[in-house]
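>>> Need a 3D model of the following:
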Amino acid sequence: MAEKPVLWLPRRVSDATVARARRDYEVILNEADTPGTADEIILMSASVDAMMPCHSEHFTAEVVSRLDPRLKIVANHSVGVDHCDLPALSAKGIAVTNTPDVLSDATAELAMLLMLGAARHAVRGDRLMRTGEWDSWSPSFMVGTQVTGARLGIVGMGRVGQAFAAKARGFDMEVHYFNRTRLSPDQENGAIYHESIDSLLPLAEFLSLHCPATPETVDLMNAERIAALPDGAVLVNSARGALVNENALLHAIETRKLAAAGLDCFKTEPGGNPNFATHENIFMLPHIGSATSKTRDAMGFRALDNLDAFFAGKTPRDLL
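Here you go, the predicted structure:
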């Protein structure tokens, strides 16, 4: 009987994923569930045939240059692959896959939570209730921004962006979007296409980011672009922290250019930006867009599907 491929799981993925992995592979599981360091990745590459990392494991060009030839595939437990130097891995002959499709709805749900929470003062309201400080009411108390019927701008109309647009239509929002390529009419479903982000921004009472982090999109929302939004706009980012210039965002919050922001990702992760914490109109979550049981199982199974195909001599569905 042929020996099973050896698979390293540097993070504690779902129980269902671990059980299936152990059925078909010799699994080395990091029970401590701590991010794999560069040294650990390099060391483990001499002992395993495959790895299933998350975005917390960084395959930089320097790390990749020191990987052992035994490692044949990096099957990411994530959609984003900005933690991987893809050209370096390709040059090394290491296959790379990701897990698209399966987390779109969960992430779109979280983006909706961020938008609503930011618009309706969820942080301040929760604090008032938990501390017992709610002792008055008036017509001017806790007045937020109404979502229903507002103009929504979406930057990046991929799977998550389309799922978010579908949910926003339930609030009768007027959906505008910027994407590298225009969608087909059936995918647009009435959304209004903009050939440039510059024509989209002045219309976006709410702006939600759903594009990947690339060299071209780092600090996509800088001071100039934030200034182009309508006064009192709400900015939502459930994609990648690299997309937003955090100093520019803080300035816009402090000057009330932005009414609020909803953020699930930050330049520094874990940890976030401590300067945001003093502003109750910044509603924050710790990068949990895909964190539902259903989605975590689906992500793990999609990564294993890619591994199964690779070791069966087939092309993985999500080969990058």
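>>> drop to CA atoms for contacts and neighbour counts, all remaining ones
Noted.
>>> Okay, helices next: where are they in the stretch 51-200 of the chain?
Along the stretch 51-200 of the chain, the segments classed as helices by DSSP state H, counting those that start in this stretch run 61-65, 86-91, 104-119, 122-131, 159-169, 185-188, 197-200.
>>> Does anything pack onto the fifth one? Which helices or strands?
Counting contacts by 3 or more C-alpha pairs under 8 Å, 6 or more residues apart in numbering; DSSP states H and E, helix 159-169 is packed against helix 104-119, strand 151-155, strand 174-178.
>>> so how far is the first one from its chain's centroid?
Using C-alpha atoms, centre = their mean, to the nearest Å, we find the averaged C-alpha position of helix 104-119 to lie 12 Å away from the chain's own average C-alpha position.
>>> Ok, stretch 188-203 next?
Computed by C-alpha atoms, centre = their mean, the chain-centroid distance of stretch 188-203 equals 22 Å.
>>> Quick check: end-to-end length of it?
End-to-end distance for stretch 188-203: 18 Å, by C-alpha to C-alpha, to the nearest Å.
>>> what's the answer for stretch 267-284, then?
Length of stretch 267-284, first residue to last, C-alpha to C-alpha: 13 Å.
>>> how about that stretch: buried residues?
Of the residues in stretch 267-284, those buried under the neighbour-count criterion (16 or more other C-alpha atoms under 10 Å) are 267, 272, 276, 280-284.
>>> Counting neighbours, what do you get for the nearest residue to residue 151 once chain neighbours are set aside?
With C-alpha to C-alpha, 6 or more residues apart in numbering as the measure, residue 174 is the residue that lies nearest to residue 151, at 4.7 Å, once sequence neighbours are left out. Applying the criterion other C-alpha atoms under 10 Å, we find 18 residues in the vicinity of residue 174.
>>> So residue 174 is in contact with residue 147, correct?
No - judged on C-alpha atoms under 8 Å, residue 174 makes no contact with residue 147 at a distance of 10.3 Å.
>>> Mind listing residues that contact stretch 221-233?
Counting by C-alpha atoms under 8 Å, 6 or more residues apart in numbering, the neighbours of stretch 221-233 from elsewhere in the structure are 198, 201-207, 243-245, 248-249, 252, 256-260.
>>> gap between the two ends of that stretch?
Counting by C-alpha to C-alpha, the length from the leading to the trailing residue of stretch 221-233 is 13 Å.
>>> rewinding a little: which among the contacts of stretch 221-233 end up buried?
The neighbour-count test (16+ other C-alpha under 10 Å) marks 201-207, 243-245, 248-249, 252, 257-260 as buried among the contacts of stretch 221-233.
>>> Narrow those to those in strands?
Among those, the members found in strands (DSSP state E) are 206-207, 258-260.
>>> Show the contacting residues for the residue nearest the centre of the chain.
What sits nearest the mean C-alpha location of the chain, by C-alpha atoms, centre = their mean, is residue 239, with 3.6 Å. Under the criterion of C-alpha under 8 Å, 6+ apart, the contact list for residue 239 reads 209-212, 264-265.
>>> got the buried residues for the helix ranked longest in the chain?
Among the segments of the chain that qualify as a helix by DSSP state H, the longest is helix 293-311. Using 16+ other C-alpha under 10 Å as the burial criterion, the residues of helix 293-311 that qualify are 295-308, 310-311.
>>> please give me the structure for this one as well, since I'd like to look at both together:
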Amino acid sequence: MTQPKTIYITRLLPEPVMTALRERYALVSEPLENQIPTGDDQRRGFAQAEAVICTLADPITDDLLAAAPRLKIVANYAVGYNNIDVAAATRRGIVVTNTPDVLTDATADLTWALLLAVARRMVEGDQWARSGQWPGWAPTQMLGTDVTGKTLGIIGMGRIGQAVALRAQGFRMPVLYASRRPCSPPPGVSTWVHRPIEDVLEQADFLSLHVPLSDTTRHLIGSRELAMMKPTAFLINTSRGPVIDEAALFAALREGTIAGAGLDVYEREPLITDGLEALPNVVLLPHLGSATQQVRIKMGMLCVENIAAVLAGRPPVNPVNRQG
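Coordinates of the predicted model:
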């Protein structure tokens, strides 16, 4: 009887995914709820594994890959993959895959949840209602800002950026976007306008970031860019934390350079810049972009599918790097 292939999983995945993996493969170890693997854990796992499933929070370095003589594939449980030394993996003939498409709508939905929450002061209102101190309705109480008809600015018009822009139609919002190239809006949509990033910064009432993390996008939004925004504007980030200079953002929010922010990701995650949590004009979420049961299962099953293909000698479904 053929021995099952060996797989190392850095974090516990949703149960349907874990069941599929246990049925098909031999696990190096059983991941535990909320357990963060140590460097020693990773080295032991990589040394034995023919396939690895990792997350954005797991740095996959050249040294780690060098200690993995049997490894054929690293399946990243995310769309982004800057946590992996892809060049090193390619040199060693190791396939790297990701999980695009399946989390587009969930992340776009969460972007709008953040936008509406910060515009309408929902977190403040929830806290007040729960406190037992709310005295009842009053005409000047908890005034936020309109969303409908305002200008939505988007930086990065890939799958998620376009999904966010499409939802803006329901709020009758014109969309200005900055990206490397123009995109074609869906039929019947004429309100998407491709503009230089400076124009988007200056004109947007709500600015939403949807770029991958790279050397060119790290601190894409800093003091200079924040100063270009309207003092009434709001910044939303569901992409990657280091795209924003978090210290500069804290200063801009405290000083009134911009009106508010909604953040799902952070520059030094899980650490958050001291003081941000105390500002009333910020909504902070713990990286929930893809956090629906359905999406997290789909992400895991896509990892399973990529691993099955590579270990069977077939091309992966979602390759990040090309072999040969």
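>>> quick one: TM-score?
Aligned and superposed, the two chains score 0.95 in TM-score terms (TM-score structural alignment, normalised by the length of structure 1); 319 aligned residues with a C-alpha RMSD of 1.7 Å.
>>> returning to what we had before: and the residue nearest to the centre of structure 1, what pairs with it in structure 2?
In structure 2, the residue equivalent to residue 239 of structure 1 is residue 239, according to TM-score structural alignment.
>>> what kind of secondary structure is that match in?
coil (DSSP: H, G, I helix; E, B strand; the rest coil).
>>> Would you quantify the distance from it to residue 109 of structure 2?
If you go by C-alpha to C-alpha, the gap between residue 239 of structure 2 and residue 109 of structure 2 works out to 13 Å.
>>> Same question for residue 248 of structure 2.
From residue 248 of structure 2 across to residue 109 of structure 2, the span is 27 Å (C-alpha to C-alpha).
>>> Report the contact partners of residue 103 of structure 1.
Residue 103 of structure 1 sits next to 160, 290, 295, 298-299 when contact means C-alpha under 8 Å, 6+ apart.
>>> cool, now which of these survive the switch to structure 2?
Shared contacts between this structure and structure 2 among the contacts of residue 103 of structure 1 (both residues aligned by TM-score structural alignment, their matches' C-alpha atoms under 8 Å) comprise 290, 295, 299.
>>> Nearest to residue 65 of structure 1 among those?
When those are compared for distance to residue 65 of structure 1, the smallest value, 27.8 Å, is given by residue 299; criterion: C-alpha to C-alpha.
>>> and the closest one, how far is that from residue 190 of structure 1?
If you measure residue 299 of structure 1 against residue 190 of structure 1 using C-alpha to C-alpha, the figure is 30 Å.
>>> How about residue 296 of structure 1?
Using C-alpha to C-alpha, residue 296 of structure 1 is found at 31 Å from residue 190 of structure 1.
>>> ok so, going back, in structure 2, what residues pair with the longest helix of structure 1?
Across structure 2, the stretch matching helix 293-311 of structure 1 (TM-score structural alignment) is residues 293-311.
>>> And the contacts of the matching stretch?
The contact list for stretch 293-311 of structure 2 (C-alpha under 8 Å, 6+ apart) reads 13-14, 16-17, 20-21, 50-51, 53, 72-73, 75-78, 95, 97-99, 102-103, 106, 290, 315-318.
>>> Quick one, which of these are buried?
When neighbours are counted using 16+ other C-alpha under 10 Å, the contacts of stretch 293-311 of structure 2 contain these buried positions: 13-14, 17, 21, 50-51, 53, 72-73, 75-78, 95, 97-99, 102-103, 106, 290, 315-318.
>>> Go through these and flag which are in strands.
Residues from those lying in strands, with DSSP E as the criterion: 51, 53, 73, 75-76, 95, 97.
>>> wait, which of those is closest to residue 34 of structure 2?
Comparing these against residue 34 of structure 2 with C-alpha to C-alpha places residue 53 closest, at 15.7 Å.
>>> Pretty sure that closest one sits against residue 78.
No - with contacts defined as C-alpha under 8 Å, residue 53 of structure 2 does not count as touching residue 78, sitting 10.1 Å away.
>>> still on that earlier bit, ok, of the buried residues of stretch 267-284 of structure 1, which one's closest to residue 220 of structure 1?
The shortest separation between residue 220 of structure 1 and any of the buried residues of stretch 267-284 of structure 1 is 12.7 Å, and it belongs to residue 267 (by C-alpha to C-alpha).
>>> show me what contacts that closest one?
Residue 267 of structure 1 makes contacts with 241-242, 246, 273, as judged by C-alpha under 8 Å, 6+ apart.
>>> Show me just the buried residues among those.
Members of the contacts of residue 267 of structure 1 that pass the buried threshold by neighbour count (16+ other C-alpha under 10 Å) are listed as 241-242, 246.
>>> For those residues, give me CSV that also has distance to residue 141 of structure 1.
Shown next, in CSV, are these (distance: C-alpha to C-alpha, whole Å):
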residue, distance to residue 141 of structure 1
241, 32
242, 35
246, 29
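>>> Closest to residue 216 of structure 1 out of these?
Relative to residue 216 of structure 1, and with distances defined as C-alpha to C-alpha, the nearest of those is residue 242, at 10.5 Å.
>>> and that closest one, what is it in contact with?
Going by C-alpha under 8 Å, 6+ apart, residue 242 of structure 1 touches 213, 217-219, 266-267.
>>> In ChimeraX, select just the buried ones from those residues.
Isolation of the buried members of these (16+ other C-alpha under 10 Å) is achieved in ChimeraX through the command below:
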select :213,218,219,266,267
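>>> quick one: which two of the contacts of residue 242 of structure 1 are the most distant?
Taking C-alpha to C-alpha as the measure, these span a maximum distance of 14.2 Å, between 217 and 266.
>>> do you know how far residue 276 of structure 2 is from residue 266 of structure 2?
11 Å.
>>> just residue 7 of structure 2 next, same as before
Following C-alpha to C-alpha, the distance that separates residue 7 of structure 2 from residue 266 of structure 2 is 30 Å.
>>> Helix, strand, or coil at residue 234 of structure 1?
Once three-state DSSP is applied, residue 234 of structure 1 turns out strand.
>>> what's the burial count for it?
Summarising burial for residue 234 of structure 1: neighbours were counted as other C-alpha under 10 Å, giving 29.
>>> hang on, isn't it packed against residue 207?
Yes - taking contact to mean C-alpha under 8 Å, the distance of 6.3 Å between residue 234 of structure 1 and residue 207 places them in contact.
>>> wait, doesn't residue 36 of structure 2 sit right on residue 42?
No - at 10.1 Å, residue 36 of structure 2 and residue 42 do not qualify as touching, with contact defined as C-alpha under 8 Å.
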